[in-house]
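[1] This is the structure alone, sequence omitted:
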């Protein structure tokens, strides 16, 4: 009845005959459930010890690694009016190809012969500057001539003053001698030795000597005054000549300054006229034209078209959480799943992934974005698909260290950071088609 005998009879007796068999027997469903439960438990325990690759999963988009070849707006360098388009949306252009032509809207540049007018003005200013230079040189020569003439005059006047000075001294000596002779004659006259006539003769000679002395003194003083007058006159002449010389030099410098302004204006006009033709800054595809039709005015700096450079220097731009930033290093490996390409990705088992592409961490931003995340750029470690438009979405898995599954579950439950491995010191980036062609040419 307990169903513990080695020779059971339940197979020989119909179960519905005896209720005891029904009460003591275990159903087949229960046994099957128990068996499967044990199998799944053992399988689950084994799975807990399977290696699991920790990773940082983030969604991003395709961009270009080199900022010079990212999509850009072609802007109008000057204010103007578009008169003609040379391209359409979707056209491929080379560097320097003409995109559009701008006409002037500033009245100061309407003259078609503006450069010729400026050239004529420049020629006139150069002639005026040369004339002022010649005048300044002539005034300098005049100053030198006046200084030489002054030296000659000084020599003549100094000689005359010396002669007059000698005459003055001789006249003074003669006057003193005549005075003494008169005084002696006067004394002798009073003693009765000399006559009145002799006294009057001595007096006459004394008066004549006095007149000669006065004349010599006046002549000497006149010579001194004449020398001072000549010095003053020549100083005035030299000052006036120097004033005219400096005026000519100042006028020449003013003319040279105006010439420099005209040269600058001419260069500016030449550069501005070259801006009438809007050209492509580099090779690419005209993806969009912002201006509707022609004869539409644009301001300086307004975008008139969008250019998409033809470059395969691509990268994936993703954003990671702040808690993941400390464990990230450059050259960490990553797997990328692109939108529009079939893929089967298991984040913790990169070896089982299908349709993902290898890459590595190239740039880690140290400044947060507006939402608090940090920007990371991933570059290809193998060939990526050819048709990857700029801005295509991508799911990136940045691979970290390998840990057991149970540890990863425990980490996720507790919110602990992942474990990072030592990244390679350097990973050679995939060469672009252009670089491969250059290498082959070398």
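    Yep, that arrived. Since this is a predicted model, take the numbers as computed values, not measurements. Numbering: from 1, shown residues only.

[2] Only C-alpha atoms from now on, for both contacts and neighbour counts.
    Will do.

[3] helices and strands around the longest strand seen in the chain, which ones?
    Under DSSP state E, the strand in the chain containing the largest number of residues is strand 51-64. For strand 51-64, the helices and strands in contact under the criterion 3 or more CA pairs under 8 Å, 6 or more residues apart in numbering; DSSP states H and E are strand 314-320, strand 393-404, helix 405-414.

[4] Which positions within the second one qualify as buried?
    By neighbour count, and taking 16 or more other CA atoms under 10 Å as the criterion, the buried residues in strand 393-404 are 393, 394, 395, 396, 397, 398, 399, 400, 402, 403.

[5] and the residue lying closest to the first one once chain neighbours are set aside, what is it in contact with?
    In other words, residue 393. In space, and not counting its chain neighbours, residue 393 is closest to residue 61: 4.2 Å by CA to CA, 6 or more residues apart in numbering. For residue 61, the contacting residues are 316, 317, 318, 390, 391, 392, 393, 394, by CA atoms under 8 Å, 6 or more residues apart in numbering.

[6] distance of residue 61 from residue 391?
    5 Å (CA to CA, to the nearest Å).

[7] what separates the residue nearest in space to the middle of the chain from residue 367, distance-wise?
    Nearest to the mean C-alpha position of the chain, counting by CA atoms, centre = their mean, stands residue 68 at 16.0 Å. Here residue 68 is placed at a distance of 22 Å from residue 367 (CA to CA).

[8] repeat for residue 436
    When CA to CA is applied, the distance between residue 436 and residue 367 equals 35 Å.

[9] The stretch 251-400 of the chain: strands as residue ranges?
    In the stretch 251-400 of the chain, the segments counted as strands under DSSP state E, counting those that start in this stretch are 277-279, 284-289, 297-298, 303-309, 314-320, 333-338, 357-368, 374-380, 393-404.

[10] what sits against residue 83?
    100, 101, 102, 103, 294, 295, 296.

[11] Mind doing that once more with 10 Å?
    By CA atoms under 10 Å, 6 or more residues apart in numbering, the contact set of residue 83 is 100, 101, 102, 103, 293, 294, 295, 296, 297.

[12] re earlier: of the contacts of residue 61, buried ones?
    If we count by 16+ other CA under 10 Å, the contacts of residue 61 have these buried: 316, 317, 318, 390, 393, 394.

[13] In a markdown table: the residues you listed, plus distance to residue 340.
    Shown next, in a markdown table, are these (distance: CA to CA, whole Å):
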| residue | distance to residue 340 |
| --- | --- |
| 316 | 15 |
| 317 | 17 |
| 318 | 18 |
| 390 | 13 |
| 393 | 9 |
| 394 | 9 |
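
[14] follow-up on the earlier one: compare the contacts of residue 83 and tell me which is most surrounded.
    residue 102 (25 neighbours; other CA atoms under 10 Å).

[15] and the angle for the helix or strand it falls within with strand 303-309?
    Using DSSP states H and E, residue 102 falls within strand 98-104. If you take axes from the mean of the first three to the mean of the last three CA atoms, to 10 degrees, strand 98-104 sits at 160 degrees to strand 303-309.

[16] adding another structure so you can compare the two:
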């Protein structure tokens, strides 16, 4: 009883006659309760010293390990009009299979003989380039002929100049001879005239001497004229020699100008031919792009453009494809505070949607229905959700992942860290401390050092 009344029943009433009251009197039951509490305390004391595996929980989704094995969309390279579908959703296709046919909608490519006519333009320009090349060769031959002819003409003009110089020397000697004869004739005529005045010579002799003096004087004038004519011929030979060189330079310049003009036309024709060849290759490739091909083996997941006759622009998404035989992995996101604890090669346990599991996060050994993985990649920058992406591949040493697992399925990841006592984990969680960064082996190595 609570003994809150001043009128006590103890000693006045026999409680043995009242069974319910006798059960409330402390007796041996109190000892049982103490033992139970003691056992519970001992169990809890032992329990908190049990090993506990620290973990990091994170949500993720199944993806492909290689980026080229992940789902992708197929786009059109050229604008066109959908003419025919060759596949349906869910079909399996091999790389290079034709998926779709589109037709041109740009007027630049409407011509059905576009390739043939472009090829004819290429051939015509190539022939034009060859004709200009032959013209260049002809000009080069003309230049060689001009050089050879010029050498001969220069040699001929030099010979003429030498002949004129020799003629000038010869005429100069004749002039000197005529001058000597003129001096002698003048002296003889003066003596004959003096002798005639003295009566020692006749008038006939005087006239003969006068005739001879006039002949000598005429010879002197003729020699002077001849010398001047020779000098003029020498000057004419020099002028001719210079004219030959100037004429050669002028004709050579014109021939080289024609040659370079032909070369310029040749290069322009070759450039145009190359441009047309490039255009022809572009047309040929564009014609092949009218057929949309499968980029790799996989399954057609969804058609994004469905109508026959529907027009699409460059880069428009036509359909999505799910690559076949993709090696699966899981993308999971961890908090920045937990990133230093995650390392390449760390083991992770997964709970996949659709596969039931019994999980004890601290005792992964007794968990059932989970699948193992290893960390293979860690992003160096945060994603849009301000978390770091971690890629986990299948653990080859653990049981394989389910065959029915598909890309896009949700996965609950449990990254396994250090083994610590339960009391330490409780204390860490209450204080909000992160998990231990160093492993037990690293701690032992640090103590040895």
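    Nice, thanks for sending it over. What you are looking at is a predicted structure, and each value in this text was computed from that prediction instead of being measured.

[17] Once they're superposed, tell me the TM-score.
    Scored against TM-score structural alignment, normalised by the length of structure 1, the superposed chains reach a TM-score of 0.88; 411 aligned residues with a CA RMSD of 2.4 Å.

[18] Would you check the span in structure 1 matched by stretch 286-305 of structure 2?
    Mapped onto structure 1 using TM-score structural alignment, stretch 286-305 of structure 2 covers residues 272-291.

[19] List the buried residues for the matching stretch?
    For stretch 272-291 of structure 1, by 16+ other CA under 10 Å, it's 275-289, 291.

[20] now stretch 332-342 of structure 1
    Here stretch 332-342 of structure 1 shows 332, 333, 334, 335, 336, 337, 338 as buried, counting by 16+ other CA under 10 Å.

[21] which stretches of the stretch 1-150 of structure 2 form helices?
    Applying DSSP state H, counting those that start in this stretch to the stretch 1-150 of structure 2 gives helices spanning 19-23, 29-47, 114-198.

[22] Same list, the ones you listed, but as a markdown table with distance to residue 445 of structure 2 and mean neighbour count please.
    Output for these, formatted as a markdown table (distance: least, CA to CA, whole Å; neighbours: other CA atoms under 10 Å):
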| stretch | distance to residue 445 of structure 2 | mean neighbour count |
| --- | --- | --- |
| helix 19-23 | 63 | 11 |
| helix 29-47 | 29 | 12 |
| helix 114-198 | 74 | 17 |
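
[23] Among these, which comes closest to residue 320 of structure 2?
    Residue 320 of structure 2 lies closest, by CA to CA, to one member of the helices of the stretch 1-150 of structure 2: helix 114-198, at 32.1 Å.

[24] if I pick residue 297 of structure 1, what's in contact with it?
    With the criterion set at CA under 10 Å, 6+ apart, residue 297 of structure 1 makes contact with 79, 80, 81, 82, 83, 102, 103, 104, 105, 291.

[25] what does residue 233 of structure 1 give?
    Contact analysis of residue 233 of structure 1 by CA under 10 Å, 6+ apart lists 150, 227, 239.

[26] Switch these over to JSON lines; also include distance to residue 257 of structure 1.
    Converted to JSON lines, these look like this (distance: CA to CA, whole Å):
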{"residue": "150", "distance to residue 257 of structure 1": "37"}
{"residue": "227", "distance to residue 257 of structure 1": "44"}
{"residue": "239", "distance to residue 257 of structure 1": "27"}
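
[27] out of those residues, who's nearest residue 28 of structure 1?
    residue 239 (135.3 Å).

[28] how about the closest one, what does it touch?
    Residue 239 of structure 1 neighbours (CA under 10 Å, 6+ apart): 143, 233, 245.

[29] run the last query once more with 7 Å
    Residues near residue 239 of structure 1 by CA atoms under 7 Å, 6 or more residues apart in numbering: none.

[30] mind checking which helix or strand the aligned residue in structure 2 for it is in?
    Per TM-score structural alignment, the equivalent position to residue 239 of structure 1 in structure 2 is residue 253. Element membership for residue 253 of structure 2, per DSSP H and E: helix 203-288.

[31] ok, back up a step: tell me which two in the buried ones among the contacts of residue 61 of structure 1 are the farthest apart.
    Maximum distance among these (CA to CA): 14.0 Å, for 318 and 390.

[32] Now residue 76 of structure 2. Nearest residue, chain neighbours left out?
    Nearest non-adjacent residue to residue 76 of structure 2, counting by CA to CA, 6+ apart: residue 315, 5.1 Å away.

[33] Which residue in structure 1 occupies the aligned position of the one you found?
    In structure 1, residue 315 of structure 2 lands on residue 301 (TM-score structural alignment).

[34] residue contacts, that match?
    75, 76, 77.

[35] now with 10 Å?
    73, 74, 75, 76, 77, 78, 79.

[36] Same question for residue 122 of structure 1.
    116, 128, 255, 256, 258, 259, 260, 261, 262, 263, 266.

[37] And residue 244 of structure 2, by the same measure?
    150, 151, 153, 154, 157, 238, 250.

[38] ok, now with 8 Å
    Residue 244 of structure 2 neighbours (CA under 8 Å, 6+ apart): 150, 153, 154.

[39] and of these, the nearest to residue 389 of structure 2?
    Nearest to residue 389 of structure 2 among these, with distances taken as CA to CA, is residue 150, at 84.5 Å.

[40] Just want to check the distance between that closest one and residue 249 of structure 2.
    For residue 150 of structure 2, the distance to residue 249 of structure 2 - CA to CA - is 9 Å.

[41] got it, and residue 316 of structure 2?
    From residue 316 of structure 2 to residue 249 of structure 2 the distance is 66 Å (CA to CA).

[42] What span of structure 2 is stretch 319-331 of structure 1 aligned with?
    By TM-score structural alignment, stretch 319-331 of structure 1 lines up with residues 333-345 in structure 2.

[43] now stretch 346-363 of structure 1: which residue numbers in structure 2?
    Going by TM-score structural alignment: stretch 346-363 of structure 1 matches residues 360-377.

[44] What is the neighbour count of residue 314 of structure 1?
    22.

[45] I'd say it and residue 65 touch.
    Yes - contact status for residue 314 of structure 1 versus residue 65: in contact at 5.5 Å, counting by CA atoms under 8 Å.

[46] what is in contact with the two at once?
    With CA under 8 Å, 6+ apart, residue 314 of structure 1 and residue 65 have common neighbours residue 379.

[47] one step back: out of the contacts of residue 301 of structure 1, who has the most neighbours?
    Those, ranked by neighbours (other CA under 10 Å): first place residue 76, 24 neighbours.
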